[in-house]
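S.K.: need a 3D model of the following:
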Amino acid sequence: MAEGFKKVSAVRGMNDLLPDLSYQWEALEEVLHRWLHLYGYKNMRIPILEHTRLFTRGIGEVTDIVEKEMYTFTDSLNGDSLTLRPEFTAGIVRSVIENNLLYDRPQRVYSIGPVFRHERPQRGRYRQFHQLDVEGLGFAGPDIDAEMILMTARLWKMLGLTDVSLELNSLGQLSERQAHRAALITHLEKHRDVLDEDGQRRLYSNPLRVLDTKNPAMQEMADAAPKLFDFLGDESRAHFETLCGHLDAAGIAYKLNPRMVRGLDYYNLTVFEWVTDKLGAQATICGGGRYDDLIGLLGGKPAPAIGFAIGLERLLDLWLQSQEVSAPAQCDVYVVHQGEAAGRFALQLGEELRDAGLNVLVHAGSGSFKVQMRRADFYQAPIAVILGDSEMTSQQAGVKVLRRDGQAVQGEQLDVAFDQLTNYLKDATAQTEE
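M.R.: Next comes the predicted model:
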């Protein structure tokens, strides 16, 4: 280490994903991509960095995210205020508007990647964490709302998750929420003495979020508050009842939660959450809702939209509780070699085997045959190919089966001619996987 240089550690709440655990993420992401393609959703990749005003406009200036949690800085090169994305929806909508994606048809899109919030790190919640974000843009009816709930229910089945339950509500339309808001503020004003610091702060700026409190001292007051559902008009009720009818017909159980809110004016009609108690206190692993006014709010031609997000750290934690995800073998063939000629041939053989579709690790560096075979075992290689001076003279490689179906076996070493080696290893690899 350079003299005087202080060792650098990772930023608090931003964690390394080490090679020995990355296979778990890859296995989960493989399921997610397969599941999303079943429903015709296409991958969309947006920048991690956006102009700050996108989020202050798209998320809301009086939200905790904007007030307390965003990583915002001034670009020293041009003075722009920039922010690491704290969520996906605003950036996706910005891209949809900028690239005119709704010009001729609605869009089903999804994005996966890191998001950033300056929160107190805890289990399943970090300052850099990962989300899957799924959006249906340009769809107005309750059928797309139902599809999104049905598809998340299918995901839980694909992952073998059973202790996940659905909560559902309707936020109606803006005029209905405004009437409810006035009644709610009147109710909260009568109970000022019960409100905690957050409740006092949100009384006029974001009163809906007061109902979402976790403070036990405020529960009775929140339960007695006017219910938004009582202010819904005929169209909003019809939308919600049609959605519930779709879910009932599909056999999807749900709980009506009138205190589920979003607190931003562009959210409307359907909101839903999937919750579990398997991660300590009841945790939301998937939250979604309709936001028909956001595209217009961000400067686009008004269009309906709905989406949901899943926190992947929480989802992975839950998945690993329900089943074991085994680390795959890192290769199909491990090539062991000694001697200059054998080393040159080992590299050529590795390329030939890869051309044939096999995953190959060629031993790098020195080491006795015994040491190299231990390395092959460490990487859980099903087959080892052995090359030395005698093999180069005879033009025959030693081939030894080390594993079948992932289990170690004591196999004999066979000699295989170089010109038959590729075909032999393709067949032998297939047999070790049967």
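
S.K.: for the rest of this, base every contact and every neighbour count on C-alpha atoms.
M.R.: Fine.

S.K.: counting contacts, what elements does the top helix by length along the chain pack onto?
M.R.: Determined from DSSP state H, the single longest helix within the chain is helix 19-38. Helices and strands touching helix 19-38, by 3 or more Cα pairs under 8 Å, 6 or more residues apart in numbering; DSSP states H and E, are helix 142-159, helix 312-322.

S.K.: so for the first one, what gets flagged as buried?
M.R.: Of the residues in helix 142-159, 142, 144-150, 152-153, 155, 159 count as buried by neighbour count, 16 or more other Cα atoms under 10 Å.

S.K.: and the closest residue in space to residue 192 that isn't next to it in sequence, how many neighbours?
M.R.: Nearest residue to residue 192 in three dimensions, chain neighbours excluded: residue 200, at 7.4 Å (Cα to Cα, 6 or more residues apart in numbering). Neighbours of residue 200 under the rule other Cα atoms under 10 Å: 17.

S.K.: quick one: the host helix or strand of residue 247 to chain centroid distance?
M.R.: Assigned by DSSP states H and E, residue 247 belongs to helix 234-250. How far helix 234-250 lies from its chain's middle: 28 Å, per Cα atoms, centre = their mean, to the nearest Å.

S.K.: before we compare anything, build this one as well:
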Amino acid sequence: MSKTPSIQAIKGMNDILPPTSARWQWLEDQVRCVMGSFAYRNARTPIMEQVQLYTRGLGEVTDIVEKEMYSFQDRQDKHGDADHLALRPEGTAGLVRAVAEHNLLYDGGKRLFYMGPMFRRERPQRGRYRQFHQIGAEALGFGGPEADAEMILLAVALWRALGIKNWRLELNSLGQPDERRAHREALIAYFEQHQEQLDEDARRRLHSNPLRILDTKNPAMQALVDGAPKLLDYLGAASQQHFAAVQAMLRASGVEWRINPRLVRGLDYYNLTVFEFITDSLGAQGTICGGGRYDYLVEQIGGKPAPAVGWAMGVERVLELLQEEGMAVPEPVPDAYAVIPDAAALPAVMPCLQALRAAGVAVQMHASSGQADAGMGSMKSQLKRADASGARFALIFGAQELAEGQITVKALRDGAGQQSRQPLADAAAWAATLKSPDSAQ
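M.R.: Down below sits the predicted model:
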């Protein structure tokens, strides 16, 4: 009889399993804490949207829409119509769609954050996957430079909470649409004079999205791009004042940055302030967080005009950075491990374990393999498992203890080997003695 072939995960879409998943949980907990300190509230949107949301919001000539988006026709309805759908390649457009659809700004601006998987069909490599995860923050309905500064300070606070030190901040201003149009015309004229130096991507973008040429990674084009007209030279007084105010607030907050006139971001919806947090620890893929202001996206998607600013962070890259910087992320371990030599004792053991858990104690119960005649295992083997679990205590439910209505509590870490007896029927009264000092109360 032939063996059934195994089914494996899709390339570039990874399983996240223990102990690695503990690092993800820890990161997410830190994010929730920092977001809460800035009064940002969680929002959750579908992973699937209408393709039109992205072609209209991100721009039809962006790499995401042109090359990377997973899109498909849905099943036809009874009239023969079918929606054109896409797995979300980023989080901002979907969140803005939700805000507009539900008129969430009717009573003023909102500060929101999200966490979840995104999808792009690209070649998997270090830090880049077909299913990847983003954490994003968005402040909608706030048009002043203080919102831009707060958004950057929110990211800085997160790096500090995570213990990440190897990062730098780059800033630029994309101005307003009329300023960008004047710059665009100057860019096209400049690059047309040097067409022989343009690569295939640049030629394709020359008249559709010349600003993206500035973001090229082609070493052969760096000198040409360095000599291109600078968008900052085309900013009007209001745009300059907005950018100067953002910098003043960052300076006052002790945050360092450098202006990068080539920083344009990869999406069409940005205006005014744009920024990226970059590290040198992850090779060529150094951006760990990026964003900026997008004052016209809400209206583009069909909502009432409203200013907005936000950023997105790549979870996989941040976790890799934590590892590169040698950050020790705490792994969850049980407070206690229940050692049960005889399966016949389980009806008496389980109510006690439930009482301990209800009192906030994390308890791992020893369980049998289920094989015939295997039993629960010897006391010695169970104690070995208890020690390997990382638990601070072993709870021994031996025959003698149970006959006396008691439990033996054996220390496995601090004061290893010390033992005491506790009453079986009143677990809630002594549960606090088992809790880790830093466990939730």
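
S.K.: tm score of chain vs chain?
M.R.: Once superposed, chain against chain, the TM-score is 0.94 (TM-score structural alignment, normalised by the length of the first structure); 428 aligned residues with a Cα RMSD of 1.8 Å.

S.K.: on that earlier part again, looking at the helices and strands packed on helix 19-38 of the first structure, which is nearest to residue 62 of the first structure?
M.R.: Each of these has some distance to residue 62 of the first structure by Cα to Cα; the shortest is helix 312-322, at 26.4 Å.

S.K.: now do the SS call for residue 267 of the second structure.
M.R.: coil (DSSP: H, G, I helix; E, B strand; the rest coil).

S.K.: I meant to write residue 86 of the second structure there.
M.R.: Note that with three-state DSSP, the state of residue 86 of the second structure is strand.

S.K.: how about the helices in the stretch 301-441 of the second structure?
M.R.: In the stretch 301-441 of the second structure, the helices defined using DSSP state H, counting those that start in this stretch lie at 315-324, 346-358, 379-388, 399-403, 427-430.

S.K.: re the thing from before, what distance do you get for the residue nearest to residue 192 of the first structure to residue 129 of the first structure?
M.R.: 30 Å (Cα to Cα, to the nearest Å).

S.K.: check residue 146 of the first structure too.
M.R.: For residue 146 of the first structure, the distance to residue 129 of the first structure - Cα to Cα - is 28 Å.

S.K.: which SSE is immediately downstream of the longest helix of the first structure?
M.R.: Next along from helix 19-38 of the first structure, by DSSP H and E: strand 42-43.

S.K.: what does residue 160 of the first structure align to in the second structure?
M.R.: In the second structure, the residue paired with residue 160 of the first structure is residue 163, using TM-score structural alignment.

S.K.: pretty sure residue 71 of the first structure sits against residue 116.
M.R.: Yes. Counting by Cα atoms under 8 Å, residue 71 of the first structure touches residue 116, with 7.0 Å between them.

S.K.: more neighbours: these two, which one.
M.R.: residue 116 (22 against 18).

S.K.: what's the counterpart of that one in the second structure?
M.R.: So residue 116 of the first structure corresponds to residue 119, using TM-score structural alignment.

S.K.: wait, its match touches residue 88, no?
M.R.: Yes. Here residue 119 of the second structure reaches residue 88: they are 6.0 Å apart, a contact under Cα under 8 Å.

S.K.: overlap in contacts, these two.
M.R.: Counting by Cα atoms under 8 Å, 6 or more residues apart in numbering, the shared contacts of residue 119 of the second structure and residue 88 are 69-70.

S.K.: before we move on, back to that, tell me the most buried of the helices of the stretch 301-441 of the second structure?
M.R.: Comparing the helices of the stretch 301-441 of the second structure by mean neighbour count (mean count of other Cα atoms under 10 Å), helix 315-324 comes out on top with a mean of 19.

S.K.: specify, as a residue range, where that helix falls in the first structure.
M.R.: Going by TM-score structural alignment: helix 315-324 of the second structure matches residues 312-321.

S.K.: how big's the offset between that stretch and the second structure?
M.R.: For stretch 312-321 of the first structure, the mean deviation from the second structure after alignment is 1.3 Å (mean Cα distance after the TM-score superposition for the first structure).

S.K.: picking up where we left off before, list the helices and strands the helix holding residue 247 of the first structure packs on?
M.R.: helix 142-159, strand 268-276.

S.K.: list the contacts for the counterpart of residue 201 of the first structure in the second structure?
M.R.: Aligning on TM-score structural alignment places residue 201 of the first structure opposite residue 204 in the second structure. Residues near residue 204 of the second structure by Cα under 8 Å, 6+ apart: none.

S.K.: tell me which element residue 56 of the second structure falls in.
M.R.: helix 51-57.

S.K.: so how far is whatever helix or strand comes next after that helix off the chain centroid?
M.R.: Reading on from helix 51-57 of the second structure to the C-terminus, the next helix or strand found by DSSP H and E is helix 63. Centroid separation for helix 63 of the second structure versus its chain: 21 Å, with Cα atoms, centre = their mean.

S.K.: what about helix 63 of the second structure, how far off from the first structure?
M.R.: Mean deviation for helix 63 of the second structure: 0.7 Å (mean Cα distance after the TM-score superposition for the first structure).

S.K.: which residues does that helix contact?
M.R.: residue 266.

S.K.: the helix or strand that it is followed by vs the first structure, average offset?
M.R.: Heading C-terminal from helix 63 of the second structure, the first helix or strand you meet, by DSSP H and E, is strand 71-73. Taken over the aligned residues, the distance from strand 71-73 of the second structure to the first structure averages 1.4 Å (mean Cα distance after the TM-score superposition for the first structure).

S.K.: can you give me the distance of residue 140 of the first structure to residue 270 of the first structure?
M.R.: Taken as Cα to Cα, the span from residue 140 of the first structure to residue 270 of the first structure is 11 Å.

S.K.: compare the two (neighbour count), which wins?
M.R.: residue 270 (22 against 17).

S.K.: what's the match for that one in the second structure?
M.R.: In the second structure, residue 270 of the first structure lands on residue 273 (TM-score structural alignment).

S.K.: and that match, what is it in contact with?
M.R.: Counting by Cα under 8 Å, 6+ apart, residue 273 of the second structure makes contact with 148, 171-175, 243, 292-293.

S.K.: same question, residue 325 of the second structure
M.R.: So residue 325 of the second structure contacts 164, 166 (Cα under 8 Å, 6+ apart).

S.K.: please redo it, this time with the cut-off set to 10 Å
M.R.: 163-166, 281, 319 (Cα atoms under 10 Å, 6 or more residues apart in numbering).
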